[in-house]
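J.: no sequence on this one, just coordinates:
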């Protein structure tokens, strides 16, 4: 997969190491040089076991030929590996757009989307520009919908503001390419995080996996749905593990597997995955926030402080990280520190959008449980995406045993246990 492959860019690495980390028997390596509108692509297919070159080629082409080159390379590799192609005339690479600039913008948008930070807004802009260049580019509409969903989930925009935009983009994408895995994945993620439409979420995410069994995004969203909504732990974990198998060096996927394991109560395994994700991406705040919450949940609150402080800094003081730190401070009896976080988040909420769930968690950490549930009621109205994890994730531990949480669960519409 793209993320794991790109991990080996730059300095020379032993082929055996590449093969071992990716669990593959053959590797395609090469280089791309661009001069003006000209491309020179050098590629070679190499056996990991002995370094034998099965095939090599050099392509000197114009930029508009890039899609044709992809198909030529794919055919050459399939021939050398004796892969059945199912018909000589059918192209192996079907361009989703004929506009090369739109294609580049789409790839940039996907890159920014994977960062899960303020870069999310850059991702939306890239997808928007790609659509302007090619109004029939289904992948760009799917990317735009994904960007809206994740922007809402991470609290960078009010969910009820972006939901209509995301739904319109999904419906347009479905009208253009009803059998595209990425489109069904975007539809399923939106239904899961923002709409709380479980039937459609399950149907679309399963359809995405059916259309493209190598879709790591679809498998990961499906794993979250299965674990956090349906409570089908083994099936959900299996989907998350398969996603990591397909892209083993993608820190986001490894972190998401850790979060899935936490939701299933498999804490020791979760810790190993979160540590691994942190090692793969030291500047990503997500592994450290989940690791801190895990340590606190296990009664290791002293150990939780350090990773949570890293998460606060790395995220630019994202409200999730501050709320997680407040939970930990509360466990340690550091109420003055909890108050300081409460004051900061409430001040920010007066001038910008702040999700209600983190505010509720901080209120609970201060011992203000009634206020916390008032905020959770508001979160229901806002369609706060964090609520889809509220049954089984330790972030809301302080509120999960209060009988009033059942009212919140009914509002979200969780299926009966």
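T.: Great, that's in hand. All figures in this text were calculated on a predicted structure; none of them were measured in a lab.
J.: Please make it C-alpha for all contacts and neighbour counts, starting now.
T.: Fine.
J.: pretty sure residue 360 is in a helix, no?
T.: Yes - judged by DSSP: H, G, I helix; E, B strand; the rest coil, residue 360 forms part of a helix.
J.: pretty sure it is touching residue 377, no?
T.: No - counting by C-alpha atoms under 8 Å, residue 360 stays clear of residue 377, with 9.7 Å between them.
J.: The two: which has the busier surroundings?
T.: residue 360 (27 against 19; other C-alpha atoms under 10 Å).
J.: Quick check: closest non-adjacent residue to that one.
T.: Nearest in space to residue 360, with sequence neighbours left out and distances taken as C-alpha to C-alpha, 6 or more residues apart in numbering, is residue 372 at 4.2 Å.
J.: Would you confirm that the one you found contacts residue 359?
T.: Yes - Residue 372 is within contact range of residue 359, at 7.5 Å (criterion: C-alpha under 8 Å).
J.: quick revisit: ok but the residue nearest to residue 360 is inside a helix, no?
T.: Yes - counting by three-state DSSP, residue 372 is found in a helix.
J.: distance of it from residue 342?
T.: Distance, residue 372 to residue 342, by C-alpha to C-alpha, to the nearest Å: 12 Å.
J.: Find the residues that touch each one of these two.
T.: The contact sets of residue 372 and residue 342 overlap at 359, 362, 363 (C-alpha atoms under 8 Å, 6 or more residues apart in numbering).
J.: From the residues you listed, pick the one nearest residue 172.
T.: residue 359 (35.4 Å; C-alpha to C-alpha).
J.: what's the neighbour count on the closest one?
T.: Per other C-alpha under 10 Å, the neighbour tally for residue 359 reads 25.
J.: May I ask you to confirm that it is in contact with residue 345?
T.: Yes - contact criterion C-alpha under 8 Å: residue 359 and residue 345 qualify, at 7.1 Å.
J.: what's the offset of the helix or strand that contains residue 208 from the middle of its chain?
T.: Residue 208 belongs to helix 198-211 when assigned by DSSP states H and E. Distance of helix 198-211 from the chain centroid (C-alpha atoms, centre = their mean, to the nearest Å) equals 17 Å.
J.: any idea which helix or strand comes after the helix or strand containing residue 277?
T.: Assigned by DSSP H and E, residue 277 belongs to helix 267-280. Going down the chain from helix 267-280, the next helix or strand is helix 285-297, by DSSP H and E.
J.: and the angle for that following helix with helix 267-280?
T.: Between helix 285-297 and helix 267-280, the angle comes out at 150 degrees (axes from the mean of the first three to the mean of the last three C-alpha atoms, to 10 degrees).
J.: Put this next to the previous one:
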């Protein structure tokens, strides 16, 4: 069939009209679905399936328009018309392209997905949550606290890159192959272990595992009194540093810390656990107050107390002016005490920065936040507050950059992706908004920002 005759036949069979009508209807349907699906809590894959069906429907509609000829006698099947082979080939190609788009867009292909393998730094390490083998589930706060404390000590070892807390705690109680976990976290070494507590006695077993082959580089069991828990954490960090000395190039130097009252430390860990959960902040404040009352020289207790006061402001449903003033007074006093005891700690600078921000001293707040990041580049919490501060004062591009740096450091930190979403939405970057929402849903399907992220973007910024 000549090309002119072929196009004439396409017009006669209304293939152009059918194709154009289908594209318009499909586009409108996809736009409606992109807004409606998140509002009804549809799973992340539902929209992609819907778009795939819409894409596959186009070549099918075109072929149907060609094959079925509308005549005065009704619709008749006419598969023998010349030129059909070319049309069928084009339709098949469109189907292949649609399927390719779908499978290429799956999480295993997506750049930046939380499960995407990362090229590991030879000096990188992750501390997996230590198992609580005390036989008492209510002792989880202690084993989790020991994990976090060891992580913080290791973060101070020169040249050692430590994965942030939120990312490693994604693997709590999930088991799995160490090599696969290491691949997901992008590290070459993993520390795992267990904690058994019996009153004032604590037994900790720790082992250092090489991710490449699962080989146990070092393992040891410690029996100690709870009052010497800081010395124990420091010793474990030094042993790990010594085992990695060849790759680090220097010996691990971990400054000694003064012993702490066991009851004060217990109260501190209980308060920290509640602060992380955000479920009972008044009790968290009570525990941290008890900790600093028993150990008034414990700077980390004071900074944690200040940070808990600050978080309480955002999690209090019925805020009154009087209660807000009480929170700020408590936050300020605790931060001031932490600064007097340990001014060069990242958590102290973070707490002092929060106070400055609450008092609308934004330049001072930024200075303290940057100082905290300089002291501990692996401390994600201050980076989240820094990204939020930049967003609040209108430096949205800077906020977007800070948020991206945060999720690169701690890809499983869901609030970090909220900051990415907020900045991207303000800058009208739909792809970044969609990526942030995708990551939030992958980490925590129940988070409101993940469920409504695309809908909020569409409504607030008039984007379909």
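T.: Received, thanks. Bear in mind the structure is a predicted one, so any value in this text is a computation, not a measurement.
J.: next one: the helix holding residue 277 of the first structure to chain centre, how far?
T.: 16 Å.
J.: Once aligned, what mean separation remains between that helix and the second structure?
T.: Its aligned residues in the second structure lie a mean 2.5 Å from helix 267-280 of the first structure after superposition (mean C-alpha distance after the TM-score superposition for the first structure).
J.: how close does residue 175 of the second structure sit to residue 103 of the second structure?
T.: Between residue 175 of the second structure and residue 103 of the second structure the computed distance is 29 Å (C-alpha to C-alpha).
J.: The two: which has the busier surroundings?
T.: residue 103 (12 against 8).
J.: what residue of the first structure takes the place of the more buried one?
T.: Alignment note: residue 103 of the second structure maps to a gap in the first structure; criterion TM-score structural alignment.
J.: Which of the helices or strands spans residue 103 of the second structure?
T.: Secondary structure (DSSP H and E) places residue 103 of the second structure in helix 84-104.
J.: which helices and strands does that helix pack with?
T.: The contact analysis (3 or more C-alpha pairs under 8 Å, 6 or more residues apart in numbering; DSSP states H and E) places helix 84-104 of the second structure against helix 44-67.
J.: List the buried residues for the helix it packs on?
T.: 44, 47-48, 51-52, 54-67 (16 or more other C-alpha atoms under 10 Å).
J.: Stretch 219-239 of the first structure now?
T.: 219-229, 231, 233, 236-237, 239.
J.: Contacts only, for the residue nearest to residue 360 of the first structure.
T.: With contact taken as C-alpha under 8 Å, 6+ apart, residue 372 of the first structure is in contact with 359, 360, 361, 362, 363, 364.
J.: so the helix holding residue 208 of the first structure aligns onto which residues of the second structure?
T.: With TM-score structural alignment applied, helix 198-211 of the first structure matches the range 362-375 in the second structure.
J.: Need the residues that contact the matching stretch.
T.: 344-350, 352-357, 379, 382-383, 386, 389.
J.: repeat that for 6 Å
T.: 346, 349, 350, 353, 356, 357 (C-alpha atoms under 6 Å, 6 or more residues apart in numbering).
J.: Which stretches in the stretch 201-350 of the second structure count as helices?
T.: Taking DSSP state H, counting those that start in this stretch, the helices of the stretch 201-350 of the second structure run over residues 229-243, 245-248, 262-277, 281-294, 299-315, 321-341, 346-358.
J.: To residue 412 of the second structure, which of those lies closest?
T.: helix 262-277 (14.3 Å).
J.: Which position in the first structure pairs with residue 415 of the second structure?
T.: With TM-score structural alignment as the criterion, residue 415 of the second structure matches residue 252.
J.: again, but for residue 392 of the second structure
T.: Under the alignment (TM-score structural alignment), residue 392 of the second structure pairs with residue 228 in the first structure.
J.: Kindly report the same for residue 153 of the second structure.
T.: Pairing criterion TM-score structural alignment: no partner of residue 153 of the second structure within the first structure is identified.
J.: coming back round to it: what's the most distant pair in the buried residues of stretch 219-239 of the first structure?
T.: Of all pairs in those, the most separated under C-alpha to C-alpha is 219 and 231 at 16.0 Å.
J.: Check the offset of stretch 44-54 of the second structure from the chain's centre.
T.: Its chain's average C-alpha position is 24 Å from that of stretch 44-54 of the second structure, according to C-alpha atoms, centre = their mean.
J.: again with stretch 150-167 of the first structure
T.: 15 Å.
J.: what's the answer for stretch 196-211 of the second structure, then?
T.: 28 Å.
J.: Which parts of it count as buried, going by neighbours?
T.: 196, 197, 202, 203, 204, 205, 206, 207, 208, 209, 210, 211.
J.: so who does the last one touch?
T.: What that stands for is residue 211 of the second structure. Per C-alpha under 6 Å, 6+ apart, neighbours of residue 211 of the second structure: 179, 182, 188, 189.
J.: What's it aligned with over in the first structure?
T.: Match for residue 211 of the second structure (TM-score structural alignment): residue 48.
J.: Residue 403 of the second structure now?
T.: Matched to the first structure by TM-score structural alignment, residue 403 of the second structure sits across from residue 240.
J.: Quick one: residues contacting that match.
T.: Residue 240 of the first structure neighbours (C-alpha under 6 Å, 6+ apart): 220, 223, 257.
J.: Output these in TSV; the columns should cover secondary structure and distance to residue 125 of the first structure.
T.: Shown next, in TSV, are those (DSSP: H, G, I helix; E, B strand; the rest coil; distance: C-alpha to C-alpha, whole Å):
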residue	secondary structure	distance to residue 125 of the first structure
220	helix	25
223	helix	28
257	helix	29
